[in-house]
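Asker: output the structure for:
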Amino acid sequence: MVVDVSQLSSSNQDYVKALFKLGEWNDAPITTKLLSQQVGVSLSSASDAVRRLEKKGLVKHAPYGAITLSELGREYALQMVRRHRLIETFLVTSLNYRWDQVHDEAEQLEHSVSDFMIDQIDASLGYPTRDPHGDPIPSADGQYPDLNALDAEKGQKLVSLAEMTAGEVGIVERIHDADPDMLKHFAQHGLVVGADIAVGESQAFAESTQIILGKNSVSLGAAALRAVLVRV
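Answerer: Model (predicted):
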């Protein structure tokens, strides 16, 4: 089923997309507090939004329990994620934006463009399957690849740099796009999607780990390590 996201307010569009993205990057139950941090609103505002979404049948939320998207909510979320990631890809590919400049632009544009424009962008780019940060782009009919299942078939898996130990190697697959300064720092050191990496020694005194990229290396702290997914 393909839903019409214009039926939702911009605020509700943001919330369903935020819930989907939290589920992509976090295996822990999604709480109202976590949602409020993701969207950047107060806890009370997030609580009100969850009640509103539940009445619309977009989320499921038991008192004091985890928040999950309903099947309908997931359909809306996939369309918003599709918009966001195609716009990011278009800005980098066609308008020469850097990958650290596109997130906030896409956050604004995704609410105002039409489905027709999104489909035209998709076609003009040759139907890309990944955005500049390596995130999968849902198809027009709402299909989203199960990356873990695809990797399992190949005997591979996706892990964050934080889960890897010294001597392990892999290929950078996805990078969290929320912090533009972090993205800029990564790019300066060649830590981009598709890069071959090796994990060096942890430096306990500096609370960082050395990541080796060919002849270059960069020391990353815990937050940066969690922001990078690697195929091993």
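Asker: all contacts plus neighbour counts: C-alpha atoms, from now on.
Answerer: Will do.
Asker: what's the following helix or strand after the helix or strand containing Q79?
Answerer: For Q79, the element it lies in under DSSP states H and E is helix 71-95. Remark: after helix 71-95, the chain's next helix or strand is helix 102-109, criterion DSSP H and E.
Asker: flag every buried residue along that next one.
Answerer: Neighbour-count burial for helix 102-109, with 16 or more other C-alpha atoms under 10 Å as criterion, is recorded at V102, H103, A106, E107.
Asker: so which elements touch it?
Answerer: If you count contacts as 3 or more C-alpha pairs under 8 Å, 6 or more residues apart in numbering; DSSP states H and E, helix 102-109 packs onto helix 71-95.
Asker: by contact count, what packs against the helix it packs on?
Answerer: Helix 71-95 packs on helix 10-25, helix 102-109, helix 115-124, going by 3+ C-alpha pairs under 8 Å, 6+ apart.
Asker: who's in contact with the helix holding Q79?
Answerer: By C-alpha atoms under 8 Å, 6 or more residues apart in numbering, the list of residues contacting helix 71-95 from outside reads 1-5, 13, 16-17, 20, 57-59, 97-99, 102-103, 105-107, 109-110, 118, 121-122, 125, 130-132, 135, 137-140, 142, 144.
Asker: for comparison, sequence B:
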Amino acid sequence: MPSPAFDDYLKTVYSHTEWQDAPITPSQLAAALAIAPSSVTEMVKKLAAAGLVSHVPYGAVRLTDAGRDRALHMLRRHRLIETWLVREFGYAWHEVHDEAEVLEHTISDRLLEGIDQRLGRPRFDPHGDAIPDAEGRVEREPFVLLAEAAVGHSGRVLRVNDRDPELLQALEDAGIAVGHELTVADGGMQLDGSPVELPDGALDVIWLTA
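Answerer: Now for the predicted structure:
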């Protein structure tokens, strides 16, 4: 079975193309994992030898079918745990990522199934990321990154990137949450019909319905 380190790499490769199409490069992978490029190069070779990724020197890293299945398996664990922590333990959405990173490698499949059942088999985590079902299927609506949305566009907040806890907290303070309506208006943004001032960096971490 792949190690936790393998799983972290596979999740990162998958997540990179979840909301855009360009495959991840080794340098991007190193930056996302905060790991030295030389270490990434060695791990990618191991993943390729295990049949989990395809890669040519200096080229993009892509998941094989086996790698994708494993990534979805771990993302199901991670996102169910995040949802569980928010709903059952009162965690805020900016507090759950690191906890889930630890717990996803330790809980049993039986406990995970119990969590899924207790939560009513949710389809999305608190940040709007799709929770794969037990067969690895995911659901997602057509979307647009807020930074690329045209003036006049209005849509529900589908997803907020969870990598920056401080930005997540600032967005929560501004009233941003999955399911709320954002409109790109002349001179600013509107949240559920009222003007809202978004923190720096917000345009690149919020996805709306297209």
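Asker: do you know the score for how well these two fit?
Answerer: The pair, once superposed, lands on a TM-score of 0.95 when counted by TM-score structural alignment, normalised by the length of the second structure; 209 aligned residues with a C-alpha RMSD of 1.3 Å.
Asker: just give me the match in the second structure for A62 of the first structure.
Answerer: Using TM-score structural alignment, the partner of A62 of the first structure in the second structure is V56.
Asker: how near is that match to A36 of the second structure?
Answerer: Distance from V56 of the second structure to A36 of the second structure, counting by C-alpha to C-alpha, to the nearest Å: 19 Å.
Asker: list of residues touching stretch 98-111 of the second structure?
Answerer: So stretch 98-111 of the second structure is contacted by P4, M74, R77, H78, R79, I81, E82 (C-alpha under 8 Å, 6+ apart).
Asker: can you tell me which of those are buried?
Answerer: Among the contacts of stretch 98-111 of the second structure, those classed as buried by 16+ other C-alpha under 10 Å are M74, R77, H78, R79, I81, E82.
Asker: could you dump the residues you listed to CSV with distance to L146 of the second structure?
Answerer: What follows is these, written out as CSV (distance: C-alpha to C-alpha, whole Å):
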residue, distance to L146 of the second structure
M74, 28
R77, 28
H78, 25
R79, 23
I81, 27
E82, 24
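Asker: can you count the residues close to the closest residue to N148 of the first structure other than its chain neighbours?
Answerer: Nearest non-adjacent residue to N148 of the first structure, counting by C-alpha to C-alpha, 6 or more residues apart in numbering: K157, 6.5 Å away. Residues near K157 of the first structure, counting by other C-alpha atoms under 10 Å, number 16.
Asker: ok, K157 of the first structure - contacts?
Answerer: Counting by C-alpha under 8 Å, 6+ apart, K157 of the first structure touches N148, D151, R231, V232.
Asker: apply 10 Å and report the result again.
Answerer: Counting by C-alpha atoms under 10 Å, 6 or more residues apart in numbering, K157 of the first structure touches L147, N148, A149, L150, D151, L229, V230, R231, V232.
Asker: which among these end up buried?
Answerer: Buried among those (16+ other C-alpha under 10 Å): L229, V230, R231, V232.
Asker: equivalent range in the second structure for stretch 31-46 of the first structure?
Answerer: Aligned using TM-score structural alignment, stretch 31-46 of the first structure spans residues 25-40 in the second structure.
Asker: typed the wrong thing, it's stretch 121-137 of the first structure
Answerer: Using TM-score structural alignment, stretch 121-137 of the first structure pairs with 115-131 in the second structure.
Asker: that's a helix at M189 of the second structure, yeah?
Answerer: No. Assigned with DSSP: H, G, I helix; E, B strand; the rest coil, M189 of the second structure falls outside any helix and is strand.
Asker: what residue in the first structure is paired with it?
Answerer: Using TM-score structural alignment as the criterion, the counterpart of M189 of the second structure in the first structure is I211.
Asker: which of the residues in stretch 174-186 of the first structure are buried?
Answerer: R174, I175, H176, D177, P180, M182, L183, K184, F186.
Asker: coming back round to it: just the buried members of the contacts of helix 71-95 of the first structure?
Answerer: The neighbour count (16+ other C-alpha under 10 Å) marks 5, 13, 16-17, 20, 58-59, 98-99, 102-103, 106-107, 110, 118, 121-122, 130-132, 135, 137-140, 142 as buried among the contacts of helix 71-95 of the first structure.
Asker: helix, strand, or coil at the nearest residue to V138 of the second structure once chain neighbours are set aside?
Answerer: Leaving aside its chain neighbours, V138 of the second structure sits nearest to P132 (4.7 Å; criterion: C-alpha to C-alpha, 6+ apart). State at P132 of the second structure, reduced to three classes by three-state DSSP: coil.
Asker: could you measure from P132 of the second structure over to W84 of the second structure?
Answerer: P132 of the second structure is 15 Å from W84 of the second structure, by C-alpha to C-alpha.
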